[in-house]
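> Got a sequence here, can you model it:
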Amino acid sequence: MSYNIHHCNPPSKQGVIDVDAIANAIKQEDPDIVAVQEVDVNTGRSGRINQAALLASKTNLKAFHFAKAIDHDGGDYGVLILSRYPLSDIHTYKLPMEANSQGEPRVLAMATVHLPGGKKMKFGSTHLDAMRNPANRLLQIKTINAIADTIAVPMIVAGDFNAEEGSEVIKLLDNQFTRTCSPCQPTIPAVNPKKAIDFIAYKPQSAFSVILHKVVNETYASDHLPVTAVMKLHF
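This next block holds a predicted model:
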């Protein structure tokens, strides 16, 4: 699953934090691994709670890695990996930005996932820059591709790429990875969605088969719809 959770703030309820709504949306799909974006840890706006730890507990996906992107309101803000399976080799990669671009720093959270039967894969969660100018996103996806080039085991990357199919950013993603959908259903806004910007992608193509790709019709919990994929492993 990939889910931009809007710091657990339902868009229809300004200032309200509803971690349970996000946790329930995740549990309903029963995923093994989730890439989560826009996560608050100990921020004032979210009531000084650790959303990463709470979501891990409430979803029973107890292996987790929170990757801080920025300081925010007295706490941390970033992306998260939730996993049913053990994680190791945890790493937070800082993604680049053009100098003086006024963009928001972004990261790639990465971990090795220890699957049943002794198999391993890499999983990444990311959230690319949202600026109208795509320059930062282009730098960031090139960096993610370069990181992926160094990885010998199968890999999945998922997140909010803030870029639509046909954009240069997604063309670059497609050079290195195979997306679980093409064309993809829209994921934002949650009510009457117009654009697909949330994707799950994998490499090498021979390592996985996509059994199902679905955009979940959960319109309350966040301004993005969750994306899920059921994948069969061939490694």
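> Going by C-alpha atoms from here, please, whenever you check contacts or count neighbours.
Fine.
> so where do the helices sit in the chain?
Applying DSSP state H to the chain gives helices spanning 19-29, 51-59, 135-149, 168-176.
> could these be laid out in TSV, adding mean neighbour count and distance to I211?
Conversion of the helices of the chain to TSV gives the following (neighbours: other Cα atoms under 10 Å; distance: least, Cα to Cα, whole Å):
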stretch	mean neighbour count	distance to I211
helix 19-29	18	15
helix 51-59	19	23
helix 135-149	19	23
helix 168-176	17	19
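> One more, so I can put them side by side:
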Amino acid sequence: MKHFLWLLTLWLSTVYAAQAQKITVLTYNIHHGANEQGRLNLIRVGQLIREHKPDLVALQELDSATTRSYGGYQMQQLANLTGMYPLFGKAIDLEAGAYGIGILSKYPILASQNIPLPNPDSTEQRVILCAYVELPNQKTIRFCNTHLDHQSRLNRGMQLAMVNQMLRVSIQPVIWAGDLNARPDEPGIQPIWNEWQDAGVRSKTPTLPHGNARIDYILTRRQSKFTLLKYEVLKEPDTSDHQPVLATYLLK
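As a prediction, the model looks like this:
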């Protein structure tokens, strides 16, 4: 009987391990591929991604064929540097090109969405970019990226509310990452903590060093099938004005 129970436990553990999927996520505001001194360093961003081997990457402040980036398509350049699938989400027109956010995925992107977010104060338009990604175990997750308004608290609050409402009804497990331009204790962001788990909730490390603020996040729905294994703010002082954030999950 003991032998049977041991075999059963071993079999169940094997089945669970086969069904579970480890997922590492990186979010990074890359300041259009330039550091604070204006030196272009997109190659370093690609190196950083290769070093940490994330499965999914959310990138903010991306240029696409703009004059200041010498006409380069930064998402495609990063895809070439990392060997990952690229997805660009245009937010605004800029310098004969476009400016927005992007996603890199180690796994195929089956579908995507790029949706404008509320902008009642008529500041810079923001969007939410989502990728439906097929994992090796043939499960699909929804990975979303946002870069919210830094000027208007009204806009930011409405953008948070819209994203929360939109992702609340997702059929697929959701990871939401990006630069929310809000500290965790800001009144406008408080309502989402009832429904979202902040991977860095116990972290005191700022993601915006000069502002001494943590405004870059990786979030999962409470009661979701994601278990957080590790969270880290990476030290990368000379690449952007933000620090990259890395989190690893187990998806049951």
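> where does the TM-score land?
Structural agreement between the two chains, given as a TM-score (TM-score structural alignment, normalised by the length of structure 1), stands at 0.92; 226 aligned residues with a Cα RMSD of 1.3 Å.
> Of all the helices of structure 1, which one is nearest P183 of structure 1?
With distances scored as Cα to Cα, the stretch of the helices of structure 1 nearest to P183 of structure 1 is helix 168-176 (11.9 Å).
> Now the residue positioned nearest the centre of structure 1. Nearest residue, chain neighbours left out?
The geometric centre of structure 1, computed from its C-alpha atoms, lies nearest to G159 (Cα atoms, centre = their mean), at 2.9 Å. Taking Cα to Cα, 6 or more residues apart in numbering as the measure, G159 of structure 1 lies nearest to T126, with 4.9 Å between them; neighbours along the chain are not counted.
> what does the one you found align to in structure 2?
Residue correspondence to structure 2 (TM-score structural alignment): T126 of structure 1 is matched to T146.
> And for V39 of structure 1?
By TM-score structural alignment, V39 of structure 1 lines up with L62.
> Next one: the closest residue to its match other than its chain neighbours from R50 of structure 2, what distance?
Sequence neighbours aside, H32 is the residue nearest to L62 of structure 2 in space, at 4.8 Å (criterion: Cα to Cα, 6+ apart). Using Cα to Cα, to the nearest Å, we find H32 of structure 2 at a distance of 19 Å from R50 of structure 2.
> Could you report the neighbour count for the corresponding residue of structure 1 for L94 of structure 2?
Taking TM-score structural alignment for the superposition, L94 of structure 2 sits opposite H72 in structure 1. H72 of structure 1 has 16 neighbouring residues, counting by other Cα atoms under 10 Å.
> what's near enough to touch D241 of structure 2?
With contact set as Cα atoms under 8 Å, 6 or more residues apart in numbering, D241 of structure 2 has these partners: 29-31, 35-36, 208-210.
> Structure 1: matching residues for stretch 170-177 of structure 2?
The counterpart of stretch 170-177 of structure 2 in structure 1, counting by TM-score structural alignment, spans residues 151-158.
> in that stretch, what counts as buried?
Neighbour counts using 16 or more other Cα atoms under 10 Å place 154-158 of stretch 151-158 of structure 1 among the buried residues.
> got CSV for these, with distance to Q205 of structure 1 too?
Formatted as CSV, those follow (distance: Cα to Cα, whole Å):
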residue, distance to Q205 of structure 1
P154, 9
M155, 10
I156, 11
V157, 13
A158, 15
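> Need the counterpart of Q190 of structure 2 in structure 1.
Across the two structures, Q190 of structure 2 finds its equivalent in K171 of structure 1, going by TM-score structural alignment.
> Distance of that match relative to D160 of structure 1?
Here K171 of structure 1 is placed at a distance of 15 Å from D160 of structure 1 (Cα to Cα).
> Ok, P96 of structure 1 next?
Distance from P96 of structure 1 to D160 of structure 1, counting by Cα to Cα: 16 Å.
> Give me the more crowded residue out of these two.
In terms of neighbours (other Cα under 10 Å), D160 is the more surrounded of P96 of structure 1 and D160; the figures are 25 against 19.
> what about Q14 of structure 1, neighbour count?
For Q14 of structure 1, the count of nearby residues is 8 (other Cα under 10 Å).
> Please report the distance of it from K27 of structure 1.
According to Cα to Cα, Q14 of structure 1 and K27 of structure 1 sit 24 Å apart.
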